[in-house]
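1. generate coordinates for the sequence data below:
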Amino acid sequence: MTAYDYDLITLGAGSGGVRASRLAAQLGLKVAVIEESRVGGTCVMRGCVPKKLLVYGSRFADDLADSLGFGWSIEGADFDWARLVAAKNAELNRLETVYGRILRDSGVQVVEGRGTLADAHTVLVGERRLSAATILIATGGRPSLPKIPGIQFAVTSNEALDLMQLPERMVIVGGGYIAVEFAGIFNSLGVAVTLILRGDAILRGFDHDARMALGEEMAKRGVDIRAKTQVQSIERSKSGYDVHLDDDEVVEADLVLYATGRAPNSAGLGLERVGVAVNAHGAVEVDAYSRTNVENIWAVGDVTDRMNLTPVAINEAMAFVRTAFQGQPTAMDYDNVPSAVFSQPPLASVGLTEDAARKRHGAVDVYVSRFRPMRNTLAERDERTLMKLIVDPASDRVLGVHMVGPDGPEIMQGFAVALKCGATKAQFDATVGIHPTAAEELVTMRDKRL
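-> Prediction:
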């Protein structure tokens, strides 16, 4: 029997890599995880967590403004961007320490450096050669930039999280999660934001009504949304940058943020050397159990470009451990995975969009409610919540739940459980609402949209 240094080597200490490594080590396996940047990966260090902290910081602008309607008088309120960034960085340092301790306490060896495959069982880290019976690729994704003149003047979400000061004018290019969330953050902090996207509306892939509702609310807040528009070039100017659009207009900005997508972080890993198949976009190709075409090499998370969400990567990692090491073949279930966009206001969703439901089931029943949240009445805020249910009339099963409005992500988690259990509209109707809340609207909608 061939002796290896480890039972498992994981490339990448992000959410999926950390979970898989820790669980495998707890089974008594000898495990190493290799990370060239910071333990915690994109979500914790360069994505979900720092971005959400900035979202929290920016939302105090609404709280302060709305408090006047509830009898508060707050004099001298001032915002310091540098203090928020410093506090965010301190929290990230704490989390990195926590993740490192969790790995060490689980018996995982953390190897700093860039790991590349020398062969199907050998990983090179600098001058070191490490071998393992099983290798897991969990290197995540990276920001992707188009090749246009002046793209070197743009920043990505990585740099936007660590700006030294707030710009006065900002162009954000893209219409997905990252673009929409950063538009909300900077707009709330007083930056004049222009959002440029080539599609007809923000958040392609989400329910049409939810997309339209969020776009309306963002526009009310002052975000200048330019749909069906593309950037031709970026030029440095005396006062910042000139962003040239395909309609011959020029938008002036102090900062240009590109959030036009992410690519699998697979280049330079030596995959071609050992014959691991990747698709045209660089995503590692895997089967339903996360195994590549090379028997002992597996991959989870964004590097596979299946469903690029942190909780999905974690669940893929758990399924991998059960399949590879516990004799329990487990495939990730991608149905009814909830998601949230921490926009302002936030959008949350679980299940099928209306378009997808009609394609799969034919006729569907649709229930929609738009209303002014109670908080917005005294605050005199012109912002409305949208809630939407999609139901299969044949089985009465709820196929999709969508919401745009305050607390949407928190509300949606519970309804995700309901959809996973196959809840019906009759069961929604039989559930007593909690009054007065926004969430009760989802169990009190009775009238179908004609």
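2. rest of the way, CA atoms for contacts and neighbours
-> Fine.
3. quick check: end-to-end length of stretch 57-77?
-> 13 Å (C-alpha to C-alpha, to the nearest Å).
4. OK, contacts around the spatially closest residue to residue 278 that is not a sequence neighbour?
-> Among residues not flanking residue 278 along the chain, residue 284 sits closest, at 4.4 Å (C-alpha to C-alpha, 6 or more residues apart in numbering). Applying C-alpha atoms under 8 Å, 6 or more residues apart in numbering, one finds that residue 284 lies in contact with 264, 266, 276, 277, 278, 292, 299, 303, 304, 305.
5. spatially central residue in this protein, please.
-> residue 309 (5.5 Å; C-alpha atoms, centre = their mean).
6. tell me how far that residue lies from residue 11.
-> 18 Å.
7. can you check residue 50 too?
-> Taking C-alpha to C-alpha, one finds residue 50 at 23 Å from residue 11.
8. ok, these two, which is more surrounded?
-> Taking other C-alpha atoms under 10 Å, residue 50 and residue 11 do not tie; residue 11 has more neighbours (28 against 21).
9. touching, that one and residue 36? I think so.
-> No. Taking C-alpha atoms under 8 Å as the definition, residue 11 is not a contact partner of residue 36, at 9.2 Å.
10. which residues do these two both contact?
-> In contact with both residue 11 and residue 36: residue 115, using C-alpha under 8 Å, 6+ apart.
11. residues contacting residue 426?
-> Listed by C-alpha under 8 Å, 6+ apart, the contact set of residue 426 reads residue 396.
12. er, residue 297 I mean
-> Contacts of residue 297 (C-alpha under 8 Å, 6+ apart): 120, 134, 135, 136, 137, 291.
13. one more, for comparison:
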Amino acid sequence: MKNFDYIIIGSGQAGVPLAFSLSKEGTVAIIERSFLGGTCVNNGCTPTKAYVASARRMWDAFHGDDLGIEIPAGVKANLKKIKARKDKLVSDSRSNIEKAILNNEKIELYKGEAHFLSNYEVKVGDKVLTAKNIFINVGASAVVPTEYQMVPFYTNENILEITDLPKHLIIIGGSYIGLEFGQIFKRFGSKVTIIERNKKLINREDEEVSDMVAEIMKSDGINLVFNAESIKVRQYNKSSISVVVDTKEMRGSHLLLAIGRTPNTDTLQLANTTIEVDKRNYIKVDDYCQTNVPGVFAIGDCNGQGAFTHTSYNDFQIVESYLLKKKERKISDRITTYGLFIDPPLGRIGMTKKEAIDKGYEIAVGCLPMTKVGRAKEKGETFGFMEAVIDVKTNLFLGACVLGVGGDEIINGITNLMYAKQPYTLFRDAVHIHPTVSELIPTMLEDLKPVNG
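-> Next comes the predicted model:
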């Protein structure tokens, strides 16, 4: 048995910065069963956004004529080269993390799968490690229901490894992962069908957002199937999958499951501990990411308090502040914010209209279509709209979204205002650079309309 001051299980976007921070205070063991860097580096943000960029180049090539640019016919996506570029970006990130760990004499890296022997004992391979402070950072992975396990399928992980374009990619799930991959592969040249059990895409969003995202998908030529109450799959032959939605059959070359995510807590053998999990196997934590076992924390996707790189990193910040006895940060201070990285992207902060009304707020809403934004028209990218939800009693933002060109970046301006708890009038009355997309947010905020539940 080897004793450490700290043990970190998993090298994702919360675990790695925490390891370097804690190494200033004592000895650290970091355990990783797969590649260093977690989901973001290996099969999340880095690789998918590299693919989004390549897909955008394809879109530019096919829409040059709209802006007076004549591009010769014959443009095609070379998936082998696209993948090689992605692989290098991922490899460089992994290598940088590993070099930094190996160069830190206070951090010891263990490669293998970890499981608990007791609350404060962890086994990896034939080694037993112990510490009074343990941080679980094991992330999450794709949900694969039993009915799909008998046919060849892909998830967000292994679809990034293919080198031949799918002839017809069928995607089960019309939310973030399914939409991003759907648009990517359609722009690369595949036929794409997205199947969604609900009546709209991204079910958590207001209808206007879901409808506009559907319009964007259709503009790229993606086939959308809604209200899919019954989905049955089988392998039709060696090169195709049969998917029957209700009574309608379709055949595809590849099947991508984008149904949801589940925490990677199943291999930790938590039954050997008194650590509590919820009914979905997410590890229960308090406002400082600490479990019911003192000194044992769950950070990142496995605690169910966020499913994004930025929330994972914020978990690191919360834990670091807690351990330094400052307690300046906590989960309940966090405002929900995320992006949908289709093209054009969606940036979202705070509540939707429906959420605000359901919580009893008296709201006013400002909305402006991108067709009225000069810079969007000049770019030839007028899909989407911007919207703000304002608390009538306090003049504070309750939420906002920018679905359109630059939306994933523009939303951060409103994010800062919400954390500062400043009224929307501060944004409305500021002077913004012309010509930009964001300069029209003040114009939108000049025309708020009350919304009744």
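14. kindly provide the TM-score of these chains.
-> TM-score of the superposed chains, computed with TM-score structural alignment, normalised by the length of structure 1, equals 0.93; 444 aligned residues with a C-alpha RMSD of 2.0 Å.
15. ok, the residue nearest to the centre of structure 1 - contacts?
-> So residue 309 of structure 1 contacts 301, 302 (C-alpha under 8 Å, 6+ apart).
16. try it again with 10 Å
-> 15, 43, 48, 301, 302, 337, 338, 339, 340 (C-alpha atoms under 10 Å, 6 or more residues apart in numbering).
17. cool, residue 227 of structure 2 as well?
-> Here residue 227 of structure 2 is in contact with 195, 196, 197, 198, 199, 200, 245, 246 (C-alpha under 10 Å, 6+ apart).
18. chain center to stretch 428-436 of structure 1: distance?
-> 30 Å (C-alpha atoms, centre = their mean, to the nearest Å).
19. what comes up buried for the longest helix belonging to structure 1?
-> For structure 1, the longest helix by residue count, based on DSSP state H, is helix 81-105. By 16 or more other C-alpha atoms under 10 Å, the buried positions in helix 81-105 of structure 1 come out as 81, 85, 88, 89, 91, 92, 95, 96, 99, 100, 103.
20. what is it packed up against?
-> helix 15-26, strand 31-35, helix 48-67, strand 108-112 (3 or more C-alpha pairs under 10 Å, 6 or more residues apart in numbering; DSSP states H and E).
21. of the ones you listed, which is nearest residue 146 of structure 1?
-> Smallest distance to residue 146 of structure 1 across these (C-alpha to C-alpha): 23.0 Å, for helix 48-67.
22. which SSE is the counterpart of residue 10 of structure 1 in structure 2 in?
-> Counting by TM-score structural alignment, residue 10 of structure 1 lines up with residue 8 in structure 2. Per DSSP states H and E, residue 8 of structure 2 falls inside strand 6-9.
23. which position in structure 2 aligns with residue 363 of structure 1?
-> So residue 363 of structure 1 corresponds to residue 362, using TM-score structural alignment.
24. so how far is residue 310 of structure 2 from the equivalent of residue 33 of structure 1 over in structure 2?
-> Counting by TM-score structural alignment, residue 33 of structure 1 lines up with residue 30 in structure 2. Using C-alpha to C-alpha, we find residue 30 of structure 2 at a distance of 21 Å from residue 310 of structure 2.
25. more neighbours: which of these two?
-> Neighbour comparison, residue 30 of structure 2 and residue 310: the larger count goes to residue 30, with 22 against 15 (by other C-alpha under 10 Å).
26. wait, the more buried one touches residue 14, no?
-> No. Using C-alpha atoms under 10 Å, residue 30 of structure 2 is not in contact with residue 14, being 11.8 Å away.
27. can you list residues touching both of the two?
-> In contact with both residue 30 of structure 2 and residue 14: 8, 135, using C-alpha under 10 Å, 6+ apart.
28. sec struct for residue 383 of structure 1, please.
-> coil (DSSP: H, G, I helix; E, B strand; the rest coil).
29. ok, now which ones touch it?
-> So residue 383 of structure 1 contacts 213-214, 216-218, 220-221, 345, 371-373, 376-377, 405-406 (C-alpha under 10 Å, 6+ apart).
30. and what of residue 137 of structure 1?
-> Residue 137 of structure 1 touches 9-13, 16-17, 265-266, 269, 271, 284, 290, 292, 297-301, 303-304, counting by C-alpha under 10 Å, 6+ apart.
31. try 8 Å
-> 10, 11, 12, 17, 297, 298, 299, 300, 303.
32. which among those end up buried?
-> Buried residues within the contacts of residue 137 of structure 1, counting neighbours by 16+ other C-alpha under 10 Å: 10, 11, 12, 17, 297, 298, 299, 300, 303.
33. how close does the second one sit to residue 39 of structure 1?
-> Meaning residue 11 of structure 1. As defined by C-alpha to C-alpha, residue 11 of structure 1 lies at a distance of 11 Å from residue 39 of structure 1.
34. how about residue 77 of structure 1?
-> 36 Å.
35. since that was my last question, I'll sign off now.
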